[in-house]
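[1] Coordinates for the following, if possible.
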Amino acid sequence: MKTDVEELTPTRVKLTVEVPFDELKPNLDKAYKEISQQVRIKGFRPGKVPAPLIDKYVGRGAVLQEAVNDALPELYGRAVEQSEIFVLGQPDVEVTELDDGKQFAFTAEVDIRPKFEVPDYDGLEVVVDDAEVTEEQVEETLGNLRERFASLTNADRPAEEGDFVTVDLVAKIDGEEVEDASTSGYSYEVGSKSAIEGLDDALVGMSAGDEKTFTGTLAGGERAGEEAEITVTVQSVKVKNLPDLDDEFAQLASEFDTIEELRDDVRVRLGRQVKMQQLSQARDKALEALIEKIDIPLPDRVVEEEISRRNQQLEQQLQMAGMTKEQYLSDEEKTEEEFDAEVADAARLAVKGGFVLDQLAVQEELNVENEELSEYVVSQAMQMGVQPQQLADYLTQNNQLPAIVSEVLRNKALNLVVEHATVKDESGNVIDVDAVQRELSGETVRAEDGESAESAGDSADAGEASEKEAGAAEGAAEEAPAAEAKDAQGKES
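    This is a model prediction of the structure:
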């Protein structure tokens, strides 16, 4: 087999492959056998029809086509291996010659990872946030814990901001009820602004049994974005009672006897959290610093696929949050053009980051041991809440193991970059990343549901639900390249 490589652009090549016809013999034999099983010719059992009769009744051309389709994937793979190129995505293949008994030739145009060398990365300087835990953060976390143990009692008065009301909602457009926008027994915090616009204003001053109608824009459902007449009926008004921050509360909400012990535990866990954030920043910024030293072209198709993936991810997240893209852009005070530009920039950075880590893994001759692969699968399974064997079976059955190996390799390459970087906090203190990692891995994270440990660890998620949802959507445009390198991965055919 002869293979020629023509560079169309720095990120796309054309392979011209010539194959002696006798190399197709196993594929021709297989084609005859399969067609023999399918055709019905009098006097011959299925699978026993001779080749000459198949040529006569089905046609030699059909056999050749079957054989070529069967042979192409392997021949293309061999051509890629001979050419020593790193292909991305699927090729555009064209059969250029099929001379029965003599010659077979085809071309394949495909995107490739550009050829480059990763420069010296020793001593990259990275600055991360200070690992500071303020008393305000400690008290905020304790406040969130109090919220979890708050109780609701009936209030014999009109609703005020901060109260919880149980309401029935009926939405109508042109006098016709919109079923998916109507509900009964809906519990809502007055003033949270997490439902239909205008609902909070309507509820303030209403008592149990009161009814009021207002005009609002529907946020979800088939009629999302349309104005409707909303009738709200209050079933009950309840006031939220927060427990006092005292020893009794500490004993109720945690394994500690005193509020000071609980406060100290919160402080320790917040400290662990900010150190983890420092490590994450160090990884992201070390890769960003390395990327800035490298100028390489990026395949347009790969970048476009990454942009599409991010937009699909945003759409899914907004759908889960019950938001429209227009609402999200309004909340973020961004135009469609500004958002698209951010997504495109982030996509290019992610693709480039993936290329750099792939090349670094090659240069440093990194490899993945079975133990490392197993550790990764176990870690992912724990995060997903499934059994490791279940995840391993899924990855194997869906041919995802090569992608997982690539991801582990990229993580190892990134770890290497961080190990050689000089990491400082904003106050100028040098951070021993290795020591911090060992410290964190040596600590046990409590995960009992409802315990103070969990609530302390969740302090970063203390915002309102709507803020969390918007933040998740924003991540589709602004994820750091280190975190997203795995998603820009080119799939080698």
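[2] For the rest of this, base every contact and every neighbour count on C-alpha atoms.
    Fine.
[3] what's the single longest helix in this structure?
    The helix that spans the most residues within the chain, counting by DSSP state H, is helix 259-292.
[4] Which strands and helices lie in contact with that helix?
    If contacts are counted by 3 or more C-alpha pairs under 8 Å, 6 or more residues apart in numbering; DSSP states H and E, helix 259-292 sits against strand 125-128, helix 135-148, helix 247-253, helix 336-363, helix 401-419, helix 433-441, helix 452-457, helix 481-484.
[5] hang on, isn't residue 129 packed against residue 429?
    No - under the contact definition of C-alpha atoms under 8 Å, residue 129 does not touch residue 429, with a separation of 10.6 Å.
[6] Just the buried positions in whichever strand in the chain runs longest, please.
    Of all the segments of type strand in the chain, defined by DSSP state E, the longest one is strand 227-241. Of the residues in strand 227-241, those with enough neighbours to count as buried (16 or more other C-alpha atoms under 10 Å) are 227-240.
[7] One more, please, to line up against the first structure:
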Amino acid sequence: MKSAVENLNPTRVRLTVEVPFEELKPSLDAAYKKINQQVTVPGFRKGKIPARVIDQRFGRGAVLEEAVNDALPKFYTEAVNEGELNPLGQPEVDITELKDNELLAFTAEVDIRPTIEIPDYSGIEVTVDSVEVSDEDIDTSVEQLRDRFATTAAVERAAAEGDVVVIDLEAKVDGEVLEDGVAKGVSYTIGSGELLDGIDEAVTGLEAGGSATFTSELKGGSAQGKEAEVTVEVSEVKARELPELDDDFAQLASEFDTLEELRADSRKRLERTKKFEQATQAQEKVLDALLELAEVPIPEKLLEDEINTRKHNLEHHQLGQMGLNLDAYLQMQGKTAEEFDAELKEQAEKGIRTQFVLDELVNKEQLSVGQEELTEHLMRRAQSSGMSPDQFAQAVVEGGQVPMLVGEVARGKALAVVVEAAKVVDDKGETVDLDDEDETGETVEVTGEEGSEEAAEAAEASADDTQAEGDQQDKAES
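    Just a heads-up that it's a prediction; the model follows:
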């Protein structure tokens, strides 16, 4: 077999392959055998039909087509290996010549991973937010905890913001009550924004037994997106009562004996959270700086697939679970379809560039992934997916996704190499040491979808959402 590679652009090549006919013989024999098992010819036992009879009855062309279809993947793979290529996705194959007993010639165009020059990243310098926890931050944290332990008691007065009302709802569209438009005994906190637009204004000022009618756009159900006339009746008004901020509250809401100890613990927790956010911000900015230094051509077909994958996941998974369609989502976001498409393309491009650069850095630095690192990563992914580690591991193995997880960990290590070499200072000019930023012992890393989801939102938002590229690579290797 002879093969030649023509570079069409930095991310696409055309392979020209010529195969002597004798190299088709194994596939030709297999074709005759397969046809033998599928057809019946009077006078011959099944599976014992001579090749010449098959040619006469069904045509030599049918045999050649079967043989070529069987042999093409093998010859294509040999040509790819000979050219030392890293293909992405399925090739576009064109048989240019097929001479019986002489020659098979074909071309195959396919996207490839571009050759990337890793820039000198030792001079990268970024500025991040400083870690500051104010007394107001602690007050807010304690108030949030206090709110969780609030109780309610029925009151005989008009409902006001913050009160809990028990209500019955009835929605009409075009004067007809919807089958799924009636709800009774619903508890609602005024001002929470958890129900229909306009309901806060409608129930504020009503006492038990009072009712009001308002117009609102339905957020779900059979008439989602339509304007409805909604009648709300208040059956009970309850005032929320917060516990006193004292040592008794500290003992009720925590393992601490005093409010002072509870506040001290809140400070530690907030500091830990802010340090982790600082580390994530550093990663985000270092990654952006690295991508600015690197020239990364993007295969057009890969970019198209990545955009379609992201859009499909958003429409059919994320929004579907929330009972929304894309139009409703865009309306909520205040974006036009054109703005959404532009943002999606920008995110997809960054995701692909990130994955290409970090994968190249993995190779350059000869980074490897140990079993312990992979296990820790799998545990975190399982936790974020809501599955048990055993269930998640089984799903990963059965789906053939172990290489994907290994790649995620390796890219995280590659990014860590760049962050370690970078100079990170806070907005006060102080050098930030990221070695001990996460006191929980977790590492900040680049991981995948579905996304999805993301252990380190900084880097993951770029690299790991890139599912199409990984899918294309898996198909190519298959």
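[8] Can you calculate the TM-score here?
    The TM-score (TM-score structural alignment, normalised by the length of structure 2) is 0.87; 461 aligned residues with a C-alpha RMSD of 2.8 Å.
[9] re earlier: could you tell me where the longest strand of structure 1 falls in structure 2?
    Counting by TM-score structural alignment, strand 227-241 of structure 1 lines up with residues 227-241 of structure 2.
[10] That stretch vs structure 1 - mean distance after superposition?
    Averaged over the aligned pairs, stretch 227-241 of structure 2 sits 1.8 Å from structure 1 after superposition, using mean C-alpha distance after the TM-score superposition for structure 1.
[11] Residue 370 of structure 2: neighbour count?
    Neighbour count for residue 370 of structure 2, taken as other C-alpha atoms under 10 Å: 11.
[12] Pull the number of nearby residues for residue 176 of structure 1.
    A count of nearby residues for residue 176 of structure 1, using other C-alpha under 10 Å, gives 10.
[13] should've said residue 59 of structure 1
    For residue 59 of structure 1, the tally of surrounding residues (other C-alpha under 10 Å) stands at 12.
[14] mind listing what it touches?
    Residue 59 of structure 1 makes no contacts at all, as judged by C-alpha atoms under 8 Å, 6 or more residues apart in numbering.
[15] is it true that residue 110 of structure 1 touches residue 94?
    No - in this structure, residue 110 of structure 1 is not within contact of residue 94 by C-alpha under 8 Å, at 11.8 Å.
[16] Looking at those two, which one has more neighbours?
    A direct count of neighbours by other C-alpha under 10 Å for residue 110 of structure 1 and residue 94 places residue 110 higher, at 19 against 12.
[17] would you say residue 165 of structure 2 is within a strand?
    Yes - secondary structure of residue 165 of structure 2 (DSSP: H, G, I helix; E, B strand; the rest coil): part of a strand.
[18] just to revisit the earlier point, for the helices and strands packed on helix 259-292 of structure 1, could you give me CSV that also reports mean neighbour count and distance to residue 273 of structure 1?
    Output for those, formatted as CSV (neighbours: other C-alpha atoms under 10 Å; distance: least, C-alpha to C-alpha, whole Å):
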stretch, mean neighbour count, distance to residue 273 of structure 1
strand 125-128, 20, 14
helix 135-148, 17, 12
helix 247-253, 17, 20
helix 336-363, 20, 25
helix 401-419, 20, 19
helix 433-441, 13, 9
helix 452-457, 23, 7
helix 481-484, 21, 18
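[19] residues contacting the closest residue to residue 189 of structure 2 other than its chain neighbours?
    The spatial neighbour of residue 189 of structure 2 that comes closest, neighbours along the chain excluded (C-alpha to C-alpha, 6 or more residues apart in numbering), is residue 164 at 4.3 Å. Remark: with contacts taken as C-alpha under 8 Å, 6+ apart, residue 164 of structure 2 is in contact with 152, 187, 188, 189, 190, 237, 238, 239, 240.
[20] and the closest residue to the last one other than its chain neighbours, which of the three is it?
    Of all residues not flanking residue 240 of structure 2 in the chain, residue 152 sits nearest, at 4.4 Å (C-alpha to C-alpha, 6+ apart). Following three-state DSSP, we place residue 152 of structure 2 in the strand state.
[21] Residue 152 of structure 2 touches residue 238, doesn't it?
    Yes - in terms of C-alpha under 8 Å, residue 152 of structure 2 counts as a neighbour of residue 238; the distance is 5.7 Å.
[22] Looking at residue 129 and residue 429 of structure 1, which is more packed in?
    When residue 129 of structure 1 and residue 429 are compared for neighbours, residue 129 comes out ahead with 16 against 11, by other C-alpha under 10 Å.
[23] ok, residue 319 of structure 1 to residue 116 of structure 1 distance?
    Counting by C-alpha to C-alpha, to the nearest Å, the gap between residue 319 of structure 1 and residue 116 of structure 1 amounts to 41 Å.
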